[in-house]
Structure formats: C-alpha cells, structure tokens
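K.L.:
A predicted structure for the sequence below; I have some questions about it.
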Amino acid sequence: MACRTFLSALGVNAPSVETVVENPKVSPGGTVRVVVTAVGGGADVDIERVRLEVVVRAEDLELGGKASWKHPYAVATVDLEGFRLPAGETVTVRGEVVLPWEMPLTHALGAPLAGGRAAIRTELAVDKSVDQGDFDEIEVHALPAQDAVLQAFTDLGFELREAEVKIGFLPEMAPRMESRQTLECWQEIDFIFPESWKPGRQELETVFVAREDSLDAHPGGLPAATFVYARLNQSAWTQKLEKHVLGHWPSR
C-alpha cells in the first residue's frame, strides 16, 4: 500500500511524493509499472531526476540480524526525466522497470519464501540532494520452471527451508559451478536433506540462474542441471533432478 512521504531534503513545507505500484505481483523477466505522484509544497522546486530501483534484501548487508532490512541492494534501476513542481500543484509521472531473469524470488509454490523480500524504491534528486521518497514491497513469484524444480525437490523428500541473497559472481567464488550468471548477486535456496539421504547430511543449497528460455539449477555448489522451459514435464524433471543430485550425494 502506498503512503505519501515528505521530502526531508527540503525541510518544512516540503513537497511530498507517493508511489503506486500498479502490478505488485510479478515474475522474473516481467515488467513492474509504477506511478509517481508529487505534490508541491510551499515553493516551486525542480525535480532533477526520478529514479526507480528494484531492491532486494541481501544478507551480506544485514549485519544487524536476519530479520532486518536496513540496507537493500539494487538489482535494476531506471531514471525518469525530471520536471518543474509548482507550489501546491500535483505532477504525475509513469515509469516501468523490467526485472532481470535472475531476479531473486519472494514467493514460490504459491506461498511466501522465507527470507525473500523485494521492493520498488523511489529516489528524487531535488536541489542537488537525493531523497528516498517511497519504498513499496512487491511479490516476485517463481517462473513455472522454477516452481517445477522446487516441486521436484519436494517430491524427492527435501524440505524447503529459506532463501538468501548473496552479492558477487559465482564463477569467481565457486569456479566448479561453471555458472552462466550475469547479475551481480545470486539467491541461495536452502533445503533440508530427507532422512533417507543421511547420515551426516544437513542442508542442500541450490542456486537458480534463469534465462529467457531455460534455467540452470546448481545443487550444492556444483555444475548445473539445465531445464528448458518448452520441455516442462514434472515427472521427467523430477527424475532428472534426482539423477543429478544422486550423482554427487548418493543415498544409502
């Protein structure tokens, strides 16, 4: 839900800004449509720039605890043209932000994903100052292929635990993954091994690297199993995933 925020950079009688996300439920590769409404304060001002950022909660930045979200990380940015805002007048601008295919998820299998958070952050450059005028959370739902792979893990007895975003490039940190990552962050989705796959096995961290036509799933920091969207078949994909994981972590 949008709320009007006064631009603190301009002090008393400052303009206010309200951001409305027209489609707060979206998937990777989708477009978020945003309406920004500015209401003039006690004097005319020049809004030099309106910046729309898609931000996510990255655990690398949250040093104060896992429940906090004090330092969101931007994964996509669009700058809109500035405008003159007369005192007491209202100006409305529209913008769109395309989510990257590798966009971290907040929802999967029809439910919220623990640890996943995303938002649209609106920044206005006013009088050579930058003011973060609004912050609106959005839901990023899994692609059908991502849901199918997550369902395959569930069908194999894995328990979905949580997700967390890390900043950096996987090929630099884990060369054996042979990742095709392009976004400068990735999302780990943590599963608990089923009892039948023990002893001594706790969590299996899986990274998705999505593209327009296919998806790489890297279980346990190893090379990917690739799933092509046009060939989505739940039973076949479950068997493929089981074979891939068993190749590295054989059951008893």
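P.N.:
Arrived safely.

K.L.:
for the rest of this, base every contact and every neighbour count on C-alpha atoms.
P.N.:
OK.

K.L.:
please, which helix or strand holds Gln239?
P.N.:
helix 234-246 (DSSP states H and E).

K.L.:
what packs against that helix?
P.N.:
With contacts defined as 3 or more C-alpha pairs under 8 Å, 6 or more residues apart in numbering; DSSP states H and E, the packing partners of helix 234-246 are helix 144-155, strand 225-228.

K.L.:
who wins for proximity to Glu195 among those?
P.N.:
Closest approach to Glu195 among the helices and strands packed on helix 234-246 is made by helix 144-155 (13.0 Å; C-alpha to C-alpha).

K.L.:
circling back to that earlier point, hmm, who's touching the helix holding Gln239?
P.N.:
For helix 234-246, the external contacting residues (C-alpha atoms under 8 Å, 6 or more residues apart in numbering) are 148-149, 152-153, 155-156, 219, 225, 227.

K.L.:
now the strands for the stretch 101-250 of the chain?
P.N.:
107-108, 111-112, 118-126, 129-140, 159-167, 185-192, 203-210, 214-219, 225-228 (DSSP state E, counting those that start in this stretch).

K.L.:
how about residues contacting the second one?
P.N.:
The contact list for strand 111-112 (C-alpha under 8 Å, 6+ apart) reads Thr106.

K.L.:
thinking again about what came up before, any chance of TSV for the strands of the stretch 101-250 of the chain, columns mean neighbour count and distance to Val26?
P.N.:
Shown next, in TSV, are the strands of the stretch 101-250 of the chain (neighbours: other C-alpha atoms under 10 Å; distance: least, C-alpha to C-alpha, whole Å):
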stretch	mean neighbour count	distance to Val26
strand 107-108	21	10
strand 111-112	13	13
strand 118-126	21	11
strand 129-140	19	5
strand 159-167	19	18
strand 185-192	21	17
strand 203-210	21	15
strand 214-219	21	18
strand 225-228	18	21
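
K.L.:
Val50 is nearest to which of the ones you listed?
P.N.:
The nearest among the strands of the stretch 101-250 of the chain, by C-alpha to C-alpha, is strand 118-126 at 4.7 Å.

K.L.:
list the contacts for the most centrally placed residue in the chain?
P.N.:
Centroid check for the chain by C-alpha atoms, centre = their mean gives Pro104 as the closest residue, at 3.4 Å. The contact partners of Pro104, taken as C-alpha under 8 Å, 6+ apart, are 28, 56, 116, 140, 165, 186-187.

K.L.:
switch to 10 Å and redo it
P.N.:
Residues near Pro104 by C-alpha atoms under 10 Å, 6 or more residues apart in numbering: 27-28, 55-58, 75, 116-118, 140-142, 163-165, 185-189, 208-209.

K.L.:
also this one, for the comparison:
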Amino acid sequence: MGFKRFLAAFGVGGPSVDTVLTGYGTRPGALLEGHVELTGGEVEARIDEIAVALAARVELESDEGEQAAGAEFARVPVIGPLTLAPGERRSLPFRYPVPWQAPITDTAHGPLPGAVLGLRTEVVIERAPDKGDLDPVRIHPLAAQERVLDAFARLGFTLKRTDIETGHLAGTRQEFPLFQEIEFHPAPHYAHEIGEVELTFVADPHGMDVVVEFDRRGGMFTPGGDLYGLFRVEHRDADRLDWTEVAASWIDHALDRHRALFGGYSGHGHGGYHPGHDDDHGGGLGGVAGLALGAAGGLAAGYAAAEIVDEVGDLFEGEEEDAEE
C-alpha cells in the first residue's frame, strides 16, 4: 500500500515519490518498515533530504472551542542529499522505530473511534519541506494495554471515543507533549457515581503508567468533579494478573477515597488489591490526587519534539466528518 505524488517544487514534469509500507499494522516499540520509491522527471532534481514521520490528529483548545490540527512527531531521516537524474528510479528502504508512546488505533475488537494516525513522507528541497499526504497506519496495543481495555469492557464500560490532546501528565514517564485519552461510558454498576472514565497509557520499554480519570457525579451532600488515579503496570505482568480484578480495584480505590472525604456509600466488594504500586512513582491515587496538565515534557531520546502543524490533511478531515455524523 502507498501513495504517489509529484513534488510541487519542480512543477509539471518533476519527479514523483511513492511511499509503500510493508504490512498494515504494528505496535508501540516495534518497527514500521517500507520503502520510498523515487521516479525522476523530465529534468535533473536535487533533493536535500527525505524523512518519514508519524502524524496524528490532535484536539486543540481555543477561544472558539476544540479544533483539530495535525501533529507530527518522531521524524526519522531516510536519506541525505541526492541527485535524481531524468527518468531515474530509486527505491529507498527505511525502518521506522515506532515510539512506545505512539497512540493506538485498533484493538482485537476493531478500530478505536476517533483515532487517526498516518505516516507522512517529507522531501526537503532547497531547505523547504514538501510534506506529502498521509498513508494510514494501524497501531495495535501492547499486551498489557489490550488486557486493561478488555478488563474495562468486562466490567461493563463501553467505548465512547478516543482523542489526542496536548499537555504533560505530571508524575508519568511521558516523552512527547501529546497524550491519548480513551473514553468510556460508565458501567451500569458504577453509573450512579461515575459519569465517564478516561484511560491514558504512557508506555516505555519496561511497562506503562496508566492514568485513569473519573468524572465523579455529585450528590445532595457530595460534590462532583474529576478524580485521578496513576498506576504502574509492567509488561511482564500482562498474562500473570486478573485484570478485571485489577481494574475494579483501581476504580474502587478512587471512589473509596472520595467517600472517605465526603461520606456516602462504601465499597463494591473488590477489596484493596492495588497492583503495580510504586511509591517512588506516585503509585496509587495518593501521590496524584492533584494530577495536573502542564507544559510540554521532555523529548524522546533520538527523536525530534512533536510539532503541531497548521494544516490538517485529507485523512484528518475525512475522519472529522465521520465523527460528526
């Protein structure tokens, strides 16, 4: 699969570029492989650089409400300066290391609504980048991510949508100033207390931080508002834990803290088991009761910082229309 375009800088009769991916899906921390096919035009073409980068649709807050923009991150060079002769053909292979914190777009049960991700090929000519359209990329979850999502489904939470936002989640190992939120409608068992649940995975080679945000319903004597939980999960535990029990304990831990502060019904009978607790990492809810969104975090090693771009590609626009329908 791939896309082909003519480089605008050379006008009519200029060279063309076609990016072809090997396979259609990958996972965080894995490789995305393919090759860039160049075909020379009617005249010689000098190209400064060719690079590839993942791009995602990001929700930006503004005075006019939420707006969608394209965000590029993890740019990887394919080749440096080259001269393409008229009619010459070149095939340039690349291996793109997918960031551990790349958004996920699909699960074993199908695509995640609202998750739009693609690979963009950038051709730099006289220091001016010619940014192409997006070739859709499917990012499947890591095993631990899949287990957590399945556990929430078994508890009765139904998937609502996903989006990618800008900001930094305090207390996490976040590398890019972007994070994905996976939103669920409340399970019937918790609907009297919870209006919505949002999950964010911040993965790394060893495990992942799981941020759980609860939209807490208010009552006659108890205020509503958001509750936050921060939990640590190791990849090696993906097939060793009862994830339904784990997820239930996360939810009850958050609600029990709120009940202890403001009174009210206590406990759903899931006990006080809190896996992945790491006192040095703000494990459990206690260290992150005031979890905040602040300025952008540091850069991922070996990658450029995420870049928010003004234009929103055709892929983003089409997805936006589908979401509105």
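P.N.:
The structure has been received and is ready for your questions. Small disclaimer: the values here were computed from a predicted structure and weren't measured.

K.L.:
and the helices and strands packed on helix 234-246 of structure 1, which is most packed in?
P.N.:
helix 144-155 (a mean of 19; mean count of other C-alpha atoms under 10 Å).

K.L.:
for Asp147 of structure 1, which non-adjacent residue is spatially closest?
P.N.:
Spatial nearest neighbour of Asp147 of structure 1, chain neighbours left out: Leu109 (5.6 Å); criterion: C-alpha to C-alpha, 6 or more residues apart in numbering.

K.L.:
revised request: answer the last question for Ala38 of structure 1.
P.N.:
Leaving aside its sequence neighbours, Ala38 of structure 1 sits nearest to Val17 (C-alpha to C-alpha, 6+ apart; 4.4 Å).

K.L.:
which is the next helix or strand following the helix or strand where the one you found lies?
P.N.:
In this structure, Val17 of structure 1 sits in strand 16-21 according to DSSP H and E. Downstream of strand 16-21 of structure 1, the next assigned helix or strand under DSSP H and E is strand 25-26.

K.L.:
that next one vs structure 2 - mean distance after superposition?
P.N.:
Superposed on structure 2, strand 25-26 of structure 1 shows a mean distance of 0.3 Å to its aligned residues (mean C-alpha distance after the TM-score superposition for structure 1).

K.L.:
now the next helix or strand after that strand on structure 2. Mean distance?
P.N.:
Sequence-wise, the next helix or strand downstream of strand 25-26 of structure 1 (DSSP H and E) is strand 31-39. When structure 2 is superposed, strand 31-39 of structure 1 averages 0.9 Å from its matched positions, counting by mean C-alpha distance after the TM-score superposition for structure 1.

K.L.:
again, but for stretch 144-154 of structure 1
P.N.:
Once fitted to structure 2, stretch 144-154 of structure 1 is off its aligned match by 0.6 Å on average (mean C-alpha distance after the TM-score superposition for structure 1).

K.L.:
which bit of structure 2 covers that stretch?
P.N.:
Under TM-score structural alignment, the match for stretch 144-154 of structure 1 in structure 2 covers residues 143-153.

K.L.:
burial of Ser62 of structure 2, as a residue count?
P.N.:
By other C-alpha atoms under 10 Å, 8 other residues sit near Ser62 of structure 2.

K.L.:
for stretch 179-192 of structure 1, how far is the first residue from the last?
P.N.:
Start-to-end span of stretch 179-192 of structure 1 (C-alpha to C-alpha, to the nearest Å) is 23 Å.

K.L.:
so that stretch aligns onto which residues of structure 2?
P.N.:
In the comparison with structure 2, stretch 179-192 of structure 1 aligns to the range 172-185 (TM-score structural alignment).

K.L.:
shouldn't Thr172 of structure 2 be in contact with Phe231?
P.N.:
Yes - counting by C-alpha atoms under 10 Å, Phe231 is a contact partner of Thr172 of structure 2 at 9.5 Å.

K.L.:
how about the strands of the stretch 101-250 of structure 1 in TSV, adding distance to Phe83 of structure 1?
P.N.:
Shown next, in TSV, are those (distance: least, C-alpha to C-alpha, whole Å):
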stretch	distance to Phe83 of structure 1
strand 107-108	36
strand 111-112	38
strand 118-126	10
strand 129-140	15
strand 159-167	34
strand 185-192	33
strand 203-210	37
strand 214-219	41
strand 225-228	45
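
K.L.:
and of these, who's closest to Ala2 of structure 1?
P.N.:
It is, among the strands of the stretch 101-250 of structure 1 and with distance given as C-alpha to C-alpha, strand 129-140, at 6.7 Å.

K.L.:
elements contacting that closest one?
P.N.:
With contacts defined as 3 or more C-alpha pairs under 10 Å, 6 or more residues apart in numbering; DSSP states H and E, the packing partners of strand 129-140 of structure 1 are strand 5-6, strand 16-21, strand 25-26, strand 31-39, strand 45-56, strand 107-108, strand 118-126.

K.L.:
mind checking which of the ones you listed is nearest His248 of structure 1?
P.N.:
With C-alpha to C-alpha, the closest approach to His248 of structure 1 among these belongs to strand 107-108: 25.5 Å.

K.L.:
how far does that closest one sit from its chain's centre?
P.N.:
11 Å (C-alpha atoms, centre = their mean, to the nearest Å).

K.L.:
who are the packing partners of it?
P.N.:
So strand 107-108 of structure 1, by 3+ C-alpha pairs under 10 Å, 6+ apart, packs with strand 129-140, helix 144-155.

K.L.:
closest to Met1 of structure 1 out of these?
P.N.:
Closest to Met1 of structure 1 of those is strand 129-140 (C-alpha to C-alpha; 7.2 Å).

K.L.:
what's the average distance of the closest one to structure 2?
P.N.:
Compared with structure 2 after the fit, strand 129-140 of structure 1 shows a mean deviation of 1.7 Å (mean C-alpha distance after the TM-score superposition for structure 1).

K.L.:
export the contacts of helix 234-246 of structure 1 to JSON lines and tack on distance to Leu204 of structure 1?
P.N.:
Shown next, in JSON lines, are the contacts of helix 234-246 of structure 1 (distance: C-alpha to C-alpha, whole Å):
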{"residue": "Ala148", "distance to Leu204 of structure 1": "17"}
{"residue": "Val149", "distance to Leu204 of structure 1": "14"}
{"residue": "Ala152", "distance to Leu204 of structure 1": "14"}
{"residue": "Phe153", "distance to Leu204 of structure 1": "10"}
{"residue": "Asp155", "distance to Leu204 of structure 1": "15"}
{"residue": "Leu156", "distance to Leu204 of structure 1": "13"}
{"residue": "Pro219", "distance to Leu204 of structure 1": "7"}
{"residue": "Ala225", "distance to Leu204 of structure 1": "15"}
{"residue": "Phe227", "distance to Leu204 of structure 1": "19"}
